[in-house]
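[1] Predicted structure and sequence below. I'll ask about it afterward.
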Amino acid sequence: MERLQKVIAHAGVASRRKAEELILDGRVTVNGKVVRELGIKVGPSDKVEVNGVPLDKEEPVYHLLYKPRGVISSVSDDKGRKVVTDFFPHITQRIYPIGRLDYDTSGLLLVTNDGEFANLLMHPKHEVDKLYVAKVKGIPSKEKLRLLEKGIQLEDGKTAPAKVKMLSVDKKKQTAIIEITIHEGRNRQVRRMFDAIGHEVLKLKREKYGFLTLSGLSTGDSRELSPHEVKQLRAIVTTKGHRLN
């Protein structure tokens, strides 16, 4: 079940805000009855009409994008910067990213028009692992890395325990490459975690999302998820207590 205005927006009839106006104006019916409440939810079997025209439900699509640095994880940008949907000119559905990667972070990002699927994956209780590789300024000690593993206090609360692995160090340049796996999705979380132990992130890339990887893709490339992969993702988030390793 999804909110009516969201269903209308996903069908490409209008933006979410415009859809809300259509509902309030009494121009939307559900199963033959005029609806003026924004909070109402509808399911696949409900018949929705806008201005007397039946809503054509979009076929769900699921894509994996290797997001480059310097791209906004959004469907539009008021400053005219490149957004992730610019990489899908062939897609007619109203797609959007599942979660986000920062403007200056590259890596694996999922894109869909399936709101229920997106909400499942983004819900923190489902704990989908996300693996990042960070290049940081300075060489963190084992003690500092253990702080990240135990969970570290940020301004918006303590983080959940992370998995951390030192991949390499450059003593001459005083930098380190570190792999870190988290399952939360706070704003700029990985960067803030390293800032908290005194090591600025110089470069950041998300290499895995659950079992999905960037294998075979170059920056800016994308591919459609297979039905089996979509099914696997659903299974992960709907199996209580399941955690990826």
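    Done, it's in.
[2] only C-alpha atoms for contact and neighbour calcs from this point on.
    Fine.
[3] just checking, what packs against the helix ranked longest in the chain?
    Using DSSP state H, we find that the single longest helix of the chain is helix 227-238. The helices and strands touching helix 227-238, judged by 3 or more Cα pairs under 8 Å, 6 or more residues apart in numbering; DSSP states H and E, are helix 115-122.
[4] Quick one: name whatever helix or strand follows the helix it packs on.
    strand 130-137 (DSSP states H and E).
[5] tell me what that next one is packed against?
    Using 3+ Cα pairs under 8 Å, 6+ apart, strand 130-137 sits against strand 175-182, strand 201-209.
[6] residues in contact with the helix or strand following the last one?
    Counting by DSSP H and E, the element after strand 201-209 in chain order, helix or strand, is strand 212-213. Contacts to strand 212-213, defined as Cα atoms under 8 Å, 6 or more residues apart in numbering, come from residues 108, 207.
[7] want to compare, so here's the second one:
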Amino acid sequence: MRLQKFLAACGVASRRKSEELIKDGFIKVNNTVIKEMGHKIDPNKDIVTYQNKRVTISEKKIYILLNKPTGYVTTVSDQFNRDKVTDLVQINKRIHPIGRLDYNTSGLLLLTDDGELTYKLTHPKHKVEKVYIAKIKGTPSKDNINKFQKGLEIDNYKTQPAYFEILNSQSDMSTVKIIITEGRNRQVRKMCQAIGHPVISLQRIAVGKLNIGNLELGKWRFLTEKEINYLKKL
């Protein structure tokens, strides 16, 4: 089995993130640092370690929905020692976030030790809808809304078609509903900035058919079997 696939299966990180861990020299096989991307291992014989702890494939996977507060980073480690989303979920298994919510964004975040599911849900080709409620400065014109929905040029790429609806508007601020099918870095904030209406606050309320519901900020719950099966069929 390829090392990055093994790490994903163990729940260390997504396959993409596992490749970064290998490249940066964080993974050892039989006490030897491996940086070769195509390296293959025998899960039944080779000893793989990350942060000096052996990693193994677990049969029972964990699937969690968290209502992330602002002020937490969506990573399993942070060089600046900031609070991490995994600090909010105290369980005796190594889990990682599916995708990201930036430091100042709150709302629905999925965490798991299922690296294969993470890989599938974060791949752009699956176009999983992410629903956000944002407070933005000012009130966008119909022309700007149309541009937003058709796709915008940001960071040298054009965004996929998106949904934009004004829920209510005041003199200097609007509350809007935004739906995107990508998950690029700070995408919603950059798109709003591109039409001249910077984000004041941002919350993700749904991923596909999974909704934040009445889950309190900072709290989490396990996904139901029905929800897990839904994600696997996306």
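    That came in fine, so what should we check first? Everything numeric here is computed off the predicted structure, so don't read it as measured data.
[8] hmm, back to that, return the angle between stretch directions for the longest helix of the first structure and strand 201-209.
    Angle of helix 227-238 of the first structure versus strand 201-209, following axes from the mean of the first three to the mean of the last three Cα atoms, to 10 degrees, is 100 degrees.
[9] Quick one: the helices in the first structure, in order.
    Counting by DSSP H, the helices of the first structure are 4-10, 16-24, 115-122, 142-150, 189-196, 227-238.
[10] So which of these is the most surrounded?
    Of all those, helix 4-10 carries the top mean neighbour count, a mean of 23, counting by mean count of other Cα atoms under 10 Å.
[11] list the contacts for the spatially most central residue of the first structure?
    For the first structure, the residue nearest the mean C-alpha position is Gly99 (2.1 Å; Cα atoms, centre = their mean). Each residue near Gly99 of the first structure by Cα under 8 Å, 6+ apart is listed here: 109, 118, 122, 185.
[12] which position in the second structure aligns with the last one?
    The reference is to Gly185 of the first structure. In the second structure, the residue paired with Gly185 of the first structure according to TM-score structural alignment is Gly183.
[13] In this structure its match contacts Leu121, no?
    No. Using Cα atoms under 8 Å, Gly183 of the second structure is not in contact with Leu121, being 10.1 Å away.
[14] what about the closest residue to Leu147 of the first structure other than its chain neighbours, how many residues close to it?
    Among residues not flanking Leu147 of the first structure along the chain, Ile197 sits closest, at 8.0 Å (Cα to Cα, 6 or more residues apart in numbering). Neighbours of Ile197 of the first structure under the rule other Cα atoms under 10 Å: 16.
[15] likewise Lys57 of the first structure?
    14.
[16] Tell me how far it lies from Val111 of the first structure.
    Distance of Lys57 of the first structure to Val111 of the first structure, given as Cα to Cα, to the nearest Å: 18 Å.
[17] One more: Glu184 of the first structure?
    Taking Cα to Cα, one finds Glu184 of the first structure at 18 Å from Val111 of the first structure.
[18] can you check Lys67 of the first structure too?
    Taking Cα to Cα, one finds Lys67 of the first structure at 11 Å from Val111 of the first structure.
[19] For those two, indicate the residue with more neighbours.
    Each of Lys67 of the first structure and Val111 has its neighbours counted (other Cα under 10 Å); Lys67 has more, 29 against 25.
[20] corresponding residue for Phe208 of the second structure in the first structure?
    To be clear, residue 208 of the second structure is Gly; Phe isn't right here. Under the alignment (TM-score structural alignment), Gly208 of the second structure maps onto Gly210 of the first structure.
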